[in-house]
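> Show me how the following folds:
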Amino acid sequence: MSVQPNDWLMDSGTTAATSLSPDMVRGKLTANAPLAPLVWFKAGGAADWLFEPADLDDLTRFLGTVNGGMQVMALGLGSNLIVRDGGVPGVVIRLGKAFAKVRDLGDCVLECGGGASGILVASTARDAGIAGLEFLRGIPGTVGGFVRMNGGAYGREVSDVLVDCDVVLADGTLITLPARDLRYTYRHSALPDGAVVVAARFRGQPGDPVAIGAEMDRIAAAREESQPLRSKTGGSTFKNPSGDKAWRLVDAAGCRGLTMGGAQVSEKHTNFLINTGNATSAEIEGLGEEVRRRVRASQGVALEWEIQRVGRP
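This is a model prediction of the structure:
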C-alpha cells in the first residue's frame, strides 16, 4: 500500500475535485467510489474520486491537469490502512496491471512496477537466482507502499535493497530518486505528500533458487502460524519500540481479545486488530487508541501507529 503520512486527517476537498470528468483519462475515473472493498479491514468510507490509470502517461497527464489542485493518495493492496468512515477527499490513485510488471535487469537488479506485490517480486527474484529479497514475501503490500513506508519483515527492510525509484509528484512531474534521498528511518521515508511510486529497482546478490525458495516457504509458514491472515485485519498495528515488541506490550497490558463494537485485538497475535464482522473504521481506530492508552498507563510506553489512518472521521 502507498499512502500519505500517518494519521492523515483531511478536509472536505477542493474546487478542482468537482471539475473532474471520466472523459479526461484513458483509464477509469470514478466519483464517490467505495473503498471498503479495496482494503483488508473491509471498512471505511468512499473516495471523492478513484483513478485507475491506463498507464504511466495517463497518470502523469491526469496529475499534470490537476496540477496540485487537490489532495492525492495512492492505494496499493490496502493491507496496512484504516480508511475513516467519512471517506477520503480528493483523488485516490490505484495502480493496476500496467504497473505490476517485474523484470530482471541483470547484475542481480530487479525493476518492479509500483503495483507489483511483494510475493511477485520475491518469486521473480527466486527464479532469477537473486537472493536477499526473500523478506518481501512477508510484506502484504505492493512496491509503491513498501517503498514509501520502508516496509520490512524478518530482519530486513526496503532500505537494505532499494537502488532508486521512479515517482510521479502531485503536479504530474516524473522524477527518479536514489535511495539516499528517501532518508529512510523505521517505517518512514521522506517522500513528499501526494507522490506516487510507479517503479523501483532492488538489488540482491547471487543465490541458489532452491535455497531462496526454501527461505520464502519458511517466511510464508511463519506468517501463517503466527498471524491472523484469514481474518479482516490490517497487518501490524503498532511500531515496535526500541528494544521491545509491540505485541508483548499489548499482551502485558491485558488487551488480548479486547473488543470495541465489531473490532477486536487478535487472540493469535496481539499486534493485529480484527474486524470480526461489520466493524466501523471508528471502532477499529478507537480500539487501537484504547490499547495505546492501556499500554501507556500500565507500562509507561507510548506505542506509535504503524497502520496508516486516512480520511475524514
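> switch to C-alpha atoms for all contacts and neighbour counts from now on
Noted.
> residue contacts, Lys97?
Contacts of Lys97 were listed using C-alpha atoms under 8 Å, 6 or more residues apart in numbering, and they are Gly115.
> What's the separation between it and Gly113?
Distance, Lys97 to Gly113, by C-alpha to C-alpha, to the nearest Å: 9 Å.
> now swap in Gly311 and tell me
Distance, Gly311 to Gly113, using C-alpha to C-alpha: 26 Å.
> And for Thr18?
Using C-alpha to C-alpha, Thr18 is found at 30 Å from Gly113.
> What of Pro37?
23 Å.
> tell me how far the ends of stretch 184-198 are from each other?
End-to-end span of stretch 184-198 (C-alpha to C-alpha): 18 Å.
> Show me how far that stretch is from its chain's centre.
11 Å (C-alpha atoms, centre = their mean, to the nearest Å).
> same thing with stretch 31-42?
Distance, centroid of stretch 31-42 to centroid of chain: 14 Å (C-alpha atoms, centre = their mean).
> try stretch 250-260
In terms of C-alpha atoms, centre = their mean, the centre of stretch 250-260 is found 25 Å from the chain centre.
> contacting residues around that stretch?
With contact meaning C-alpha under 8 Å, 6+ apart, stretch 250-260 is reached by 264-267, 270-271, 283-284, 286-287, 291, 294-295, 298-299.
> ok, now with 6 Å
Gln264, Val265, Ser266, Glu267, Thr270, Glu283, Leu287, Val295 (C-alpha atoms under 6 Å, 6 or more residues apart in numbering).
> next up, for comparison:
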Amino acid sequence: MMSAAPRHSALIDRLPAVRGRLTEGASLAKVTWFRVGGPAEVLFKPADVADLQHFLAHCPADVKLTVLGVGSNLLVRDGGIPGVVIRLGRAFAEIRTDGLHVHAGAAALDLNVALAARAAGVAGLEFLSGIPGTIGGALRMNAGAYGSDLSQIFVSATALDRQGRLHRLDRDAMGFTYRHSAVAEDWIFCGADLAGRAGDPSLIQQRLNEIQAAREDSQPVRARTGGSTFVNPPGAKAWELIDRAGCRGLKLGGAQVSEKHCNFLLNTGTATAADLEALGETVRRRVKESSGIELAWEIKRIGVPADSPLAILARSEA
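Alright, predicted model coming up:
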C-alpha cells in the first residue's frame, strides 16, 4: 500500500494564538494504550481553562476538534486525526476534597480520584480505581465497574461549548444512561463534583485492594489493550458471547482477542489500528452469526485509515 503524501496544510496558521502548546504532526500512538495509530494534524495542549476558552472562542468554525484523554479506551486509526486534537494536561487534573464531596478536573485519573477519596474518608468512589481513564472520559460515557457507575456519585459538572462558553451541568442535563451521557459531543468537560459517604479509610483501602486483585486476576492489565471492547448487551455479557462464538485467542495480523478476558483486544507488538478494528469487526460478525446479537463498540474509534486522502504524516514530536 502506498503511503499517504504529506499534507503541508496551513491549518496551524489559521488557529488563534494561545499560551499553551500547538504542535503539527504530533504522534498519538505513544499516548494511547494500544500504542497504535497515526498523528494529529495539530495537537493543542491548553495552559488552563481560560486558554482553552480563548482558543474555542476564536477557532474557525470549520476546524474539526477532537478531545483526547489518556487514550485508554480509544483506537486512533492509522491515518491519524485531521483537525485539532485537544489534550488536557496538569491544569485540568486537580483533585480536592470538601467533606464528602470530591472535585476532580477532567484530566484527573480515575484511580487518583479514588485514592484522594480514600485519604479523605469518602467511601463509594472505590470503583473508579478499576477504570483506566480520566474523569472527563468517565463523564462522557458514564463509566462504571464493580457494581457502580459515575451517575451514582455525580453531583455536577462543568463543560465548555464549541464557542468557549462555560456551562454547569446537573444530573438532568447529563442524561446518563448505560455507558452514555447525552451531553453534546462537541462540548469539552472541565471537571466534576462527586459525592460519596463517610467511610473508614482502612475499609476503603480494603475494597481498593479487592478491586485491584480482581482486575489482575481477570483482565490483561499489563498488555497493550484498550480495555473493554464491546458494551454488554441487555441481559448478556459480551465476553461470554465472544467465547461461545469461538473467538477466544483469535488473531488477525498483530491483533489478538485476549485468552484471559475475551472482551479485550490486544496489540501483540506488531498490530496496526486496522488490524485491531478488523479483528473487532470479525468478532462482531461471528457473535451475530452464533447468537443473533449485534455487539456495540465500547472502545471509541477515531481518525482516518492510512489510505485516506486525509491521512496525516508525522512531522514532529509532541
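> Superposed, how do the two chains score by TM?
Once superposed, chain against chain, the TM-score is 0.92 (TM-score structural alignment, normalised by the length of structure 1); 298 aligned residues with a C-alpha RMSD of 1.5 Å.
> which of Pro37 and Gly113 of structure 1 has more neighbours?
The residue with more neighbours, out of Pro37 of structure 1 and Gly113, is Gly113; 27 against 13, by other C-alpha atoms under 10 Å.
> Glu52 of structure 1 pairs with which position in structure 2?
Mapped onto structure 2 by TM-score structural alignment, Glu52 of structure 1 lines up with Lys45.
> So that match sits against Arg87, correct?
Yes. If you go by C-alpha atoms under 6 Å, Lys45 of structure 2 and Arg87 touch, sitting 5.2 Å apart.
> who's more crowded, these two?
Of the pair Lys45 of structure 2 and Arg87, Lys45 is the one with more neighbours under other C-alpha under 10 Å, namely 20 against 16.
> residue boundaries of the strands in the stretch 151-300 of structure 1?
For the stretch 151-300 of structure 1, the strands defined by DSSP state E, counting those that start in this stretch cover 152-153, 156-157, 162-168, 174-178, 196-203, 205-206, 232-233, 259-260, 263-265, 273-275.
> would you turn those strands into CSV with mean neighbour count and distance to Met216 of structure 1?
Listed next are those as CSV, based on neighbours: other C-alpha atoms under 10 Å; distance: least, C-alpha to C-alpha, whole Å:
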stretch, mean neighbour count, distance to Met216 of structure 1
strand 152-153, 16, 12
strand 156-157, 18, 13
strand 162-168, 21, 19
strand 174-178, 15, 27
strand 196-203, 25, 17
strand 205-206, 14, 16
strand 232-233, 24, 22
strand 259-260, 18, 34
strand 263-265, 26, 28
strand 273-275, 26, 25
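> wait, which of the ones you listed is closest to Gly27 of structure 1?
When those are compared by C-alpha to C-alpha, strand 196-203 sits nearest Gly27 of structure 1, at 15.5 Å.
> In the stretch 101-250 of structure 2, what residue spans correspond to helices?
110-119, 135-141, 171-174, 201-218, 238-244 (DSSP state H, counting those that start in this stretch).
> Show me what Asp85 of structure 1 aligns to in structure 2.
Correspondence of Asp85 of structure 1 to structure 2, assessed by TM-score structural alignment: Asp78.
> would you say its match is within a helix?
No. With DSSP: H, G, I helix; E, B strand; the rest coil as the criterion, Asp78 of structure 2 is coil rather than part of a helix.
> so it touches Pro39, yeah?
No. Between Asp78 of structure 2 and Pro39 there is no contact under C-alpha under 6 Å: 8.1 Å.
> which one of these two has more residues nearby?
Applying other C-alpha under 10 Å to Asp78 of structure 2 and Pro39 shows that Pro39 carries more neighbours, namely 31 against 26.
> Kindly provide the distance from the more buried one to Leu15 of structure 2.
18 Å.
> do Pro132 of structure 2 as well
For Pro132 of structure 2 relative to Leu15 of structure 2 (C-alpha to C-alpha), the value is 32 Å.
> which one of those two has more residues nearby?
Legend: neighbour count by other C-alpha under 10 Å for Pro132 of structure 2 and Leu15, higher for Pro132 (20 against 17).
> how many other residues sit next to the counterpart of Gly280 of structure 2 in structure 1?
In structure 1, the residue paired with Gly280 of structure 2 according to TM-score structural alignment is Gly288. Gly288 of structure 1 has 25 neighbours, counted by other C-alpha under 10 Å.
> Stretch 194-205 of structure 1 maps to which residues in structure 2?
With TM-score structural alignment applied, stretch 194-205 of structure 1 matches the range 186-197 in structure 2.
> which residues are contacting the matching stretch?
Contacts for stretch 186-197 of structure 2 (C-alpha under 6 Å, 6+ apart): 100-106, 122-124, 136, 153-161.
> For my notes, confirm Ala91 of structure 2 occurs in a strand.
No. Counting by three-state DSSP, Ala91 of structure 2 falls outside a strand, being helix.
> What count of nearby residues applies to it?
Neighbour count of Ala91 of structure 2, defined by other C-alpha under 10 Å: 15.
> same deal with Gly106 of structure 1?
By other C-alpha under 10 Å, 11 other residues sit near Gly106 of structure 1.
> That one and Phe202 of structure 1: what is the separation?
Gly106 of structure 1 sits 11 Å away from Phe202 of structure 1, going by C-alpha to C-alpha.
> got it, and Ile139 of structure 1?
15 Å.
> do Ser226 of structure 1 as well
28 Å.
> Same check on Ser231 of structure 1?
Separation of Ser231 of structure 1 from Phe202 of structure 1 (C-alpha to C-alpha): 31 Å.
> what's the answer for Ala246 of structure 1, then?
Distance, Ala246 of structure 1 to Phe202 of structure 1, using C-alpha to C-alpha: 29 Å.
> Equivalent analysis for Val83 of structure 1, please.
Using C-alpha to C-alpha, we find Val83 of structure 1 at a distance of 30 Å from Phe202 of structure 1.
> Likewise for Ala222 of structure 1?
Taking C-alpha to C-alpha as the measure, Ala222 of structure 1 falls 24 Å from Phe202 of structure 1.
> No further queries at this time; thank you.
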